[in-house]
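> My questions are about this predicted structure, shown below with the sequence.
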Amino acid sequence: MNKSAAQKVDPGPQSRNLQAVIVAAVRGLLGDAGQPLALHEPEFAGREWDYVKDCLDTGWVSSVGSYVDRIERDIASFTGCKHAIATSNGTSALHICLLLAGVDAGDEVLIPALTFIATANAVSYIRAVPHFVESEAVSLGVDTGKLDAYLQETAQIVNGVCVNRSTGAPIKALVAMHVFGHPSDLDALVDLAQRWKLVLIEDAAESLGSYYHGRHTGNFGRISALSFNGNKIVTTGGGGAVLTNDPELARRAKHLTTTARLPDRWNFLHDEVGYNYRMPNINAALGCAQLERLPAMLQRKRQLATRYQQAFATLDGARFLSEPPGTSSNYWLNAIVLDENLAAYRDDVLGALNDAGYGSRPVWTLMHRLSMYRDCPRMGLDVAEQMEARLINLPSSARLGG
């Protein structure tokens, strides 16, 4: 017997049964995976070729061009936000949001531990400190009740500023992330931010096409960020946007993302440190074509989510993660949650799904577990840790809902 065979451990009958029923449920919904199904892949079935070719034919491929202007108008129109500023990616959009929120080096920013690393990295770019907070199990967003109780013990308002009693550092902002496209409890977040003198920023990177009580995400924070990465519903290859209803913040966002250059016929004059964060025209062209088809893609993604919900409705051992009450989710990524007593078998299920050709993954490693963030301040994270151990994302491409 070779070494690898000797080390292989039988997962046991309970794990094997769980793997079998989940793979069978996914196979019954998606059919046999002749070729491996990606977790989420882009769909190019509109005028993407036409618009990109127009950029190549005219030579307008960089950060100035008609498609950049158009995508900003189209994003604002679709989301209902008054202003959208197209950026090179979602992380740069978050970076600008934090700068516009007045976050300085040494300040603390409340962010969920259950988030993609871009949320924490953007805080670090300013040399501010991520302060990790708990999530709740319905939306996977920030648990406002627990956070409020935590702040009452940990923070105080001094001259209109929220201050950490232990570190003495100002706590400037609260970033609410809409996980997998499911809107967080935004009314409660707005109320908490107002009472604790925090700037509310929405990390809406995953929630284009998601609504909270009929209003699109990104409209509740003072400023918000979108992502158009290759795995998002709408992609520009790489890209993002800053959203705001404040005209002065919009002006500042555009100025900062355009290297803080002052208007002049030929001189290069800059009045502060700026960033080369504008979206190129060729990427915007791709996004304009994608946005034309967004309603249809959202409809198919909701159809897929409904089928997943039905497939797991009577399945023992796991439940489908549905949109919170009062919201309409884009279901960017569909997810199931294993029963608490079956969390130890998560990786077994992931292995079985991927071996069968169904691209699946766990949720991100919680931020406080990463070496560069393990010493950052944090509250109790029991729910986030439980959900990290039990969540599994399933194939979610729009074409699967057709």
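Alright, I've got the coordinates.
> Please count neighbours and contacts with C-alpha atoms only from this point.
OK.
> Name the nearest residue to residue 247, ignoring sequence neighbours.
Leaving out its chain neighbours, the residue that sits closest to residue 247 by C-alpha to C-alpha, 6 or more residues apart in numbering is residue 83, at 7.2 Å.
> want to compare, so here's the second one:
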Amino acid sequence: MQHIKDTITFIQDIYKTNEFIPLHAPTFNGNEKKYLLETIDSTFVSSVGSYVDQFEEMMTAITKTKKSVAVVNGTAGIQVALRLVGVSAGDEVITQALTFVATANAIAYNRASPIFLDVDLDTMGLSPEAVSQFLEEFGDLREEGCFNKKTGKKISACLPMHTFGFPVHLDELKTICDAWKIPIVEDAAESLGSEYKNKPTGSIGELGVFSFNGNKIVTCGGGGAIVTNNENLGVKGKYLTTTAKVPHAYEFYHDELGYNFRMPNLNAALACAQLEQLNSFLIDKRALAEDYKSFFATSGIKFRNESPHTKANYWLMCVELENLKERDLFLSETNNAKVMTRPIWQLMYRLPMYQHCQRDEQLNAQFLEERIVNIPSSVR
């Protein structure tokens, strides 16, 4: 109990307040108001405007990719990215059950089904070993792709999620998926600024998708981005997310089913101002992580660190408690003291719409579900 009280005092000290401390509040110290006023004055506040183009150029540079597509949110981005790599109705997608519900929902929006496989304890993200074991048991490699021996359905994609900004073991996962002809789409929603072996997350799979929701490291209220090194897929993504309209000066003709997933210029203006500050945010958050690391080293509570060969953005920092009882006590005491903490997500197969989905034993995911708690992680 004392170690929890000490944790509360430490967090209040580093944020210099005894008032409510949120989990992750946005920081607007740059050109946000200036760019928003410019956008309003231009009257281009919807899906056409210079800031949409600028946002896409900035995301291409930050992720070191060849093409970026601005979208209305990260979930929509994943939905389209899965379609771009060939996910169709009746197909299956390998992913993790330890994730935010948007990961699984984006699969379902394509009328496909998730296959939930276990995570690694160190990254909390999809385990290459779990994927390999599953494919060795259930995979049927054919000329036209990989099929599931149990269901007879095509496994059209693999969708790892970089949990809280900690990159998964991408090299191992890519080697396995390449051998089984399964394209990777990175759910990089939480990992803007994170790196795997000096490469930005989102740039290693066939496509990557980021979120700019209100609680992300960079926010524009909503918003998302698809990034890729496959320019043809990027162009197709832009086309599909802007209603699949055939370019013309004034005629409206749409030659396939597209989506109105466009990012408004107002949101893009806010995003550009935030992206200008990304490096300073990353420096601040890594300094906060070091402070937490030093404190928890002597507190009896385990602070979760980045894995070797990775650089995490430490979007949401987290601790690992001894067991479920200790976790619940920690959650109760901190929130009662106005220090916001929250548990990791419930595993997706516990939700009614995904109870029927194929899965493995989920030993690591269940272990983490009972122990991981997010702690305040805002830029100071």
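Thanks, I have the structure now. This structure is a prediction, so every number in the text was calculated from the model and none was measured.
> TM-score, when you put one on top of the other?
After superposition, the two chains reach a TM-score (TM-score structural alignment, normalised by the length of structure 2) of 0.98; 380 aligned residues with a C-alpha RMSD of 1.2 Å.
> Now do the same for the residue nearest to residue 247 of structure 1: its match in structure 2.
Per TM-score structural alignment, the equivalent position to residue 83 of structure 1 in structure 2 is residue 67.
> who touches its match in this structure?
Contact partners of residue 67 of structure 2, counting by C-alpha atoms under 8 Å, 6 or more residues apart in numbering, are 56, 60, 227, 228, 229, 230, 231, 234, 235.
> go with 10 Å
56-57, 59-61, 207, 226-235, 237-238 (C-alpha atoms under 10 Å, 6 or more residues apart in numbering).
> State the distance from the residue nearest to residue 247 of structure 1 to residue 211 of structure 1.
18 Å (C-alpha to C-alpha, to the nearest Å).
> could you measure the aligned residue in structure 2 for residue 239 of structure 1 against residue 200 of structure 2, distance?
Using TM-score structural alignment as the criterion, residue 239 of structure 1 maps onto residue 223 of structure 2. Taking C-alpha to C-alpha as the measure, residue 223 of structure 2 falls 19 Å from residue 200 of structure 2.
> What of residue 138 of structure 2?
32 Å.
> How about residue 274 of structure 2?
Residue 274 of structure 2 is 18 Å from residue 200 of structure 2, by C-alpha to C-alpha.
> In contact with residue 72 of structure 2, which residues are there?
With C-alpha under 10 Å, 6+ apart, residue 72 of structure 2 has these contacts: 47, 211-213, 222-225, 241, 260-264, 267-268.
> which ones among those residues are found in strands?
Counting by DSSP state E, these place 211, 224, 225 in strands.
> Tell me the residue in structure 1 aligned with the first one.
In structure 1, the residue equivalent to residue 211 of structure 2 is residue 227, according to TM-score structural alignment.
> residues near its match, how many?
31 (other C-alpha atoms under 10 Å).
> likewise residue 310 of structure 2?
Here the number of neighbours of residue 310 of structure 2 (other C-alpha under 10 Å) works out to 20.
> which position in structure 1 aligns with it?
Under TM-score structural alignment, residue 310 of structure 2 pairs with residue 327 in structure 1.
> mind listing what the residue nearest to its match when sequence neighbours are not counted touches?
Nearest non-adjacent residue to residue 327 of structure 1, counting by C-alpha to C-alpha, 6+ apart: residue 212, 4.6 Å away. Neighbour list for residue 212 of structure 1: 182-187, 218-220, 324-329 [criterion: C-alpha under 10 Å, 6+ apart].
> Let's see that with 8 Å instead.
Neighbouring residues of residue 212 of structure 1 by C-alpha under 8 Å, 6+ apart: 183, 186, 326, 327, 328.
> Which of those residues has the largest number of neighbours?
Busiest of the contacts of residue 212 of structure 1 [other C-alpha under 10 Å] is residue 183, holding 32 neighbours.
> Looking at structure 2, name the residue matched to that one.
Per TM-score structural alignment, the equivalent position to residue 183 of structure 1 in structure 2 is residue 167.
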